[in-house]
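Student: One predicted model, sequence on top.
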Amino acid sequence: MALLHNPIFLLLLIVVLGELLGKVHLRSLALGPPAIIFVALAFGHFGYTLPQGVQTIGLAMFIYAVGLQAGPGFVSSFRRHGLAMAVTVAAIVSAGVAVTYLCCRLFDFDAGTGAGLFAGAMTSTPSLAAAVEVIGHDTAPAAYGVTYGFGVLGVALAISLLPRLLRRNIVAEEAALAAELAAVNPPITHRHIEVNNPNIFGKTVLELGLKAIAPVTLTRLLRFGASEPVLVGADTILDAGDKLRIVGRPADLDKVQLLIGPAVAGEIAFDRVLTKKSIVVSKREFAGTTLGYFNFREVFNVQIARISRNGIDLPADAHTRLHLGDVLHAVGDERSLRNITRILGNDLKATYSISLLPILVGLLFGFLLGQLSFELPLLGRLTLGTTGGTLLAGLLLGARYQTGPLIWDLPDTGSQLIRDLGLALFLAAVGTSAGVSFVATLHEHGLALLLSGVAVTLLPVAIGTLVGLWLLRVRFLRLLGVLVGAMTSASGLNAASALSATPYAPAAYATVYPVALIGKIIAVKVLLLLL
């Protein structure tokens, strides 16, 4: 068919057929998006291939979206869990070298075939490039083509089956990690206290210097003997017997309580005058603006008690920069709240809109970073490449959130679309490329090479699971990200994300990816020395 030589038609056909195949369920198991590579291998075998550029842009889109998602929590994740994750990656890469070496000795593979076996089964294109630089193009690329297909699919299948094999409840794991996160970043709550410290009688809230003690907000004041509370401002004077509602994290509330007075029971509720309202920041021009810029308390007589962002409560500090989609929990009279609502937008649908320019600028930035190269001892010159560059760009821009008018962050639906589309393009191009030499190389080396590829893919994952989960006590959802990051597997990360929509696996993937990238380049050179 002439149409099959049209790269656009061929790409769409492979992706559509792969998506349809991925939706076929055998009992409760479905291949999902990685099924695209099976269809692509078939077309590649018959000589229908896609341009290299399709693979490059697909991989860049996928990795960039991952970096954006992981960026905000990358630094804190590495500080708390980096060592255990790095050790797990080292165990996985070392296991890959050991299994490859044993297979080469068992089946009498030459050094080039062994290097291609390692690079393909461990899905590491930079390792293949390093091997070719040393030994040439003779056998390594062909072995890579045979083993890479299962390397892509095998990791995804292993990750999908791991919860069943280990009898892990994903919901329970999410709850355990949420509790761990809450311990590190406790939720914001409120407490009622009574003013009984004589040293602060007659002083204004500003004179107390609370910001130097703890990041809390005084929201309501019930005067001694009064029946209706009022909002608290910087010039509010405190007297004996007054009752205050303070908002903050428990440990911070304890500090303020030592200064002002003991906690009291009861509620400080508004009757008719003041009400509560949650307002969504949906106007893009206010993203990145500090809360203090609006001066809600003085201008509108409205108090912001706290800010909710991505399910986490933040203190309503004047220096807190607002993000698109932030929810402000405000207290004030209805007219003032309506005015603030008009200013900030309060349109949830608007927060899901996507601007194309920041995405394209981010990808371009990633490609430029990918051109950077470094001289490393024993390794020679190392180039970040498309994958490393776009991951680094995603991490940097995701952590920064905004530069001028450009908001780098994406809503979940937009991020998922870019990831899925990028993965589909990547798998289609990789599959057609590997399909060209798949049968010929398989015929030359027999099933030995294919089975060796299966072993080099699955055994390191199993060893990494043992080391990470039981020896180093890495949380299961984070371990999924560590495993796919160590295998530098885009399809594996997609499988991990399908198991849980939480950001733990992507954050772990981004944390260990640079370690795995450099570690595998070192490993393939060590392997060539051994062979």
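Tutor: Structure's in. What do you need?
Student: use CA for all of it now, contacts and neighbours both
Tutor: Noted.
Student: Confirm for me that C104 is in contact with G116.
Tutor: No. Between C104 and G116 no contact is recorded; they are 11.2 Å apart, counting by Cα atoms under 8 Å.
Student: Which one of the two is surrounded by more residues?
Tutor: G116 (31 against 20; other Cα atoms under 10 Å).
Student: Does the more buried one touch H137 like I think?
Tutor: No. Counting by Cα under 8 Å, G116 stays clear of H137, with 10.2 Å between them.
Student: Need the residues touching each of these two.
Tutor: Between them, G116 and H137 share no contacting residue under Cα atoms under 8 Å, 6 or more residues apart in numbering.
Student: For burial, what's the neighbour tally of R105?
Tutor: When neighbours are counted by other Cα under 10 Å, R105 registers 12.
Student: With L480 instead?
Tutor: Neighbours around L480, by other Cα under 10 Å: 32.
Student: go on, the one 3 residues further on?
Tutor: Applying the criterion other Cα under 10 Å, we find 32 residues in the vicinity of L483.
Student: For it, list the residues it contacts.
Tutor: When contacts are taken as Cα under 8 Å, 6+ apart, L483 is in contact with V89, V461, G464, T465, Y509.
Student: Next up, a structure to set beside the first:
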Amino acid sequence: METILHFFRTYPEMAIFLTIGIGFWVGTLKYKSFTLGTVTSVLLIGVLVGQMDIPIPGPVKSVFFLLFLFSIGYSVGPQFFQSLKSDGLPQVGFACVLCILCLVVTVVIAKILGYNPGEAIGLFAGAQTISAVIGVGTDTIGTLGNSPEEKKAWLDIIPVCYAVTYIYGTIGSAYILGTIGPKMLGGLEKVKQKTRELENEMRKGDIEDDPALINANRPVVFRAYCACNDWFSTPRTVADIEKKLQDMGRRIFVERVRSAGKIVEVTPQLIIKQKDELVLSGRREIIIEDESWIGEEVNDPELLTFPVEDIFVMLTKKTAKGKTLSELRRQEFMHGIMIKNIKRTGVQIPVMANTKLQSGDLLEIVGMQNDIKQAAPNLGYIDRPTNKTDMIFVGLGILIGGIIGALSIHLGGIPISLSTSGGALLSGLFFGWLRTKHPTFGRIPEPAVWIFNNLGLNMFIAVIGITAGPTFLTGIKEMGFVIFFAGILATSIPLFLGIWIGNKIFKFHPAINLGCNAGSRTTTAALGAIQESLESTVPALGYTVTYAVGNTLLILWGVVIVLFMA
């Protein structure tokens, strides 16, 4: 045992990796639908490892936490600034109201129970499931003029309160929004019916019959047919064929042609004769729905062997921004282009005719190389797969944010600042938005963002757990069960009020209302519960804007709570 203690105390970084490894593993374990989640698991494993009384150098957790905050800002920046325009203002307003409710309810409960700043930060972080508040609150406590002993006691109690309240914060949010929320809005069946009606409304524009608008689980196919139908006894142009298909309500494209035994270049004016072979592209169920209009399918390996691109494009061009998918597909440059997927702030949103596109959206499109070359420049910047991160952008972005956050003003003798962590978050917001305006630099691939988000936050949480380990059990005894019930109130009250306010004051559609509540609380687990309950992805349309606003405000509340409670 002495050898083990000596090893980890000599090499504390090994204790961190031990915590990360076991914590991530525990986070994957489930009992029915219950799981601790990665962050809570890492914290609790850190507490166990911390029983060895391992000193951790201070800068370690700060470095990883700043990476985490910058990447969070970078991810939501485009949506955050986009939401400030008129179309997103109602959801922005709602997110601000709910975030203020979360702050006020938590502070009132903490005041009634006589909690210190550390207890209040832990309560808020766990009940509102916003782990990053721990870092911002820790930084802010460090700026106060209290004695080092008092500040250490506050810091040591944060992870205790967080661990106790986080479990209900996650499970309770999912249950309230996925189960109780629909009942508050008229009953589950009624909300599901209204959601189906909204889906049908959003599909108006031939979404069901338009292969250019597809969901990811409906793959695009390329199939070869013989033009043997009597309709081809009179030679037809490619434009004639595609018009006939559109008149049939089936937007299908002619991609390749074998005429007189030779593969020829396809143009709208190309003449198709009877017995020629055509490659058609479109949604599988549309193409095979009825083949009698053209002729039998043929197996022609040479005709079907050609390059097709499946790429991601970041939407930046005015020719596409603000348009619905129905409007976009009618643009001439969209000929032959299929939209497979749309992501907004990393969340997949419904691909429907009346889904409105926004700057920074990531579109996955499929088509022939020539069609892609025509469409992509009119949509935005081709986001080709890469494993390179622009570390100049990341390093200078965090530095600039840290400098701004370190600046402080004194009110009543109390230094007030965003702290370096708050500055890094705001810097990430700005630099994330900036990349949508100038996408040729500042690339952080999605896997790198995942690393920054997950490893950055969990490295920070691991250090918190390890350093708090020796005093954790004492803290649990001090706080008792009262902190658990305080967490239930701090989680539930804002959500119940939020559902009511979204319905009565903002008059959101029920599905959008529930999505807005999940987004404002940045609770992805709750969004999943809502979508599963309503059997629809529509709630995601209320999640993205409010998630961007909620992620920013809830994290910054860490500064406000410490100042209130101090």
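Tutor: In hand now; what should we look at? Predicted model, so just to flag it, every value in this text is computed and none were measured.
Student: TM between them?
Tutor: Aligned and superposed, the two chains score 0.63 in TM-score terms (TM-score structural alignment, normalised by the length of the first structure); 425 aligned residues with a Cα RMSD of 5.1 Å.
Student: Measure how buried the alignment partner in the first structure of F472 of the second structure is and give me the count.
Tutor: Using TM-score structural alignment as the criterion, the counterpart of F472 of the second structure in the first structure is F438. When neighbours are defined as other Cα under 10 Å, F438 of the first structure has 25 of them.
Student: Ok, A486 of the first structure next?
Tutor: If you count neighbours by other Cα under 10 Å, A486 of the first structure ends up with 33.
Student: Point me to the helix or strand that includes G137 of the second structure.
Tutor: Secondary-structure element containing G137 of the second structure, defined by DSSP states H and E: helix 133-143.
Student: Beyond that helix, next helix or strand please.
Tutor: For helix 133-143 of the second structure, the succeeding helix or strand toward the C-terminus, using DSSP H and E, is helix 148-175.
Student: picking that back up, please point out which of the contacts of L483 of the first structure the second structure shares.
Tutor: Checking the contacts of L483 of the first structure against the second structure (both residues aligned by TM-score structural alignment, their matches' Cα atoms under 8 Å), the contacts still present are V89, Y509.
Student: Of the contacts of L483 of the first structure, just say which sits nearest to A35 of the first structure.
Tutor: For A35 of the first structure, the closest of the contacts of L483 of the first structure turns out to be V461, at 20.5 Å, with distances computed as Cα to Cα.
Student: aligned partner of that closest one in the second structure?
Tutor: In the second structure, the residue paired with V461 of the first structure according to TM-score structural alignment is T491.
Student: Verify the contact between its match and I167 for me.
Tutor: No. Assessed by Cα under 8 Å, T491 of the second structure is found out of contact with I167, at 10.6 Å.
Student: Common neighbours of these two, please.
Tutor: Counting by Cα under 8 Å, 6+ apart, nothing touches both T491 of the second structure and I167.
Student: Of those two, which one has the most company?
Tutor: Just comparing T491 of the second structure and I167: by other Cα under 10 Å the higher neighbour count belongs to T491, 29 against 22.
Student: Would you confirm that the more buried one belongs to a helix?
Tutor: Yes. With DSSP: H, G, I helix; E, B strand; the rest coil as the criterion, T491 of the second structure is located in a helix.
Student: just to revisit the earlier point, please produce a ChimeraX select command covering the buried subset of the contacts of L483 of the first structure.
Tutor: Applying 16 or more other Cα atoms under 10 Å to the contacts of L483 of the first structure, the buried members can be selected in ChimeraX as follows:
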select :89,461,464,465,509
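Student: ranges for the strands of the first structure?
Tutor: 25-26, 29-30, 189-194, 217-222, 230-231, 243-248, 275-280, 303-309, 312-315, 327-332, 373-376, 380-383, 402-403, 406-407 (DSSP state E).
Student: Surely I272 of the second structure touches D240?
Tutor: No. At 9.6 Å, I272 of the second structure and D240 do not qualify as touching, with contact defined as Cα under 8 Å.
Student: which residue is nearest the middle of the first structure?
Tutor: The residue at the geometric middle of the first structure, judged as the C-alpha nearest the mean C-alpha position with Cα atoms, centre = their mean, is A70 (3.0 Å).
Student: roughly how far apart are the nearest residue to it once chain neighbours are set aside and A182 of the first structure?
Tutor: Residue nearest to A70 of the first structure in three dimensions, not counting chain neighbours: A507, with 4.4 Å by Cα to Cα, 6 or more residues apart in numbering. Spatial separation of A507 of the first structure from A182 of the first structure under the definition Cα to Cα, to the nearest Å is 17 Å.
Student: Mind checking which of the two has more residues around it?
Tutor: The residue with more neighbours, out of A507 of the first structure and A182, is A507; 27 against 13, by other Cα under 10 Å.
Student: Just list the residues touching the residue mapped onto G67 of the first structure from the second structure, thanks.
Tutor: Under the alignment by TM-score structural alignment, G67 of the first structure pairs with G73 in the second structure. With contacts defined as Cα under 8 Å, 6+ apart, the neighbours of G73 of the second structure are A424, L425, L426, S427, G428, L429, F430, G432, T552.
Student: number of nearby residues for the fourth one?
Tutor: Neighbours of S427 of the second structure under the rule other Cα under 10 Å: 28.
Student: Looks like it contacts I400 (just checking).
Tutor: Yes. Using Cα under 8 Å as the test, S427 of the second structure is close enough to I400 to be in contact (7.1 Å).
Student: What are the buried residues along stretch 364-377 of the second structure?
Tutor: Neighbour-count burial for stretch 364-377 of the second structure, with 16+ other Cα under 10 Å as criterion, is recorded at E364, I365, V366, G367, M368, D371, I372, A375, A376, P377.
Student: do the same with stretch 136-156 of the first structure
Tutor: Neighbour-count burial for stretch 136-156 of the first structure, with 16+ other Cα under 10 Å as criterion, is recorded at 139-156.
Student: cool, and stretch 22-33 of the first structure?
Tutor: In stretch 22-33 of the first structure, the ones that count as buried by 16+ other Cα under 10 Å are G22, A30, L31, G32, P33.
Student: The second one pairs with which position in the second structure?
Tutor: This means A30 of the first structure. When the second structure is aligned by TM-score structural alignment, A30 of the first structure is paired with T35.
Student: ok, that match - contacts?
Tutor: The neighbourhood of T35 of the second structure, defined by Cα under 8 Å, 6+ apart, consists of G27, T28, L29.
Student: what's near enough to touch the second one?
Tutor: Just to be clear, that refers to T28 of the second structure. Contacts of T28 of the second structure were listed using Cα under 8 Å, 6+ apart, and they are T35, G37, T38.
Student: so Q257 of the first structure makes contact with I193?
Tutor: Yes. The pair Q257 of the first structure / I193 is scored as a contact, 7.0 Å apart, by Cα under 8 Å.
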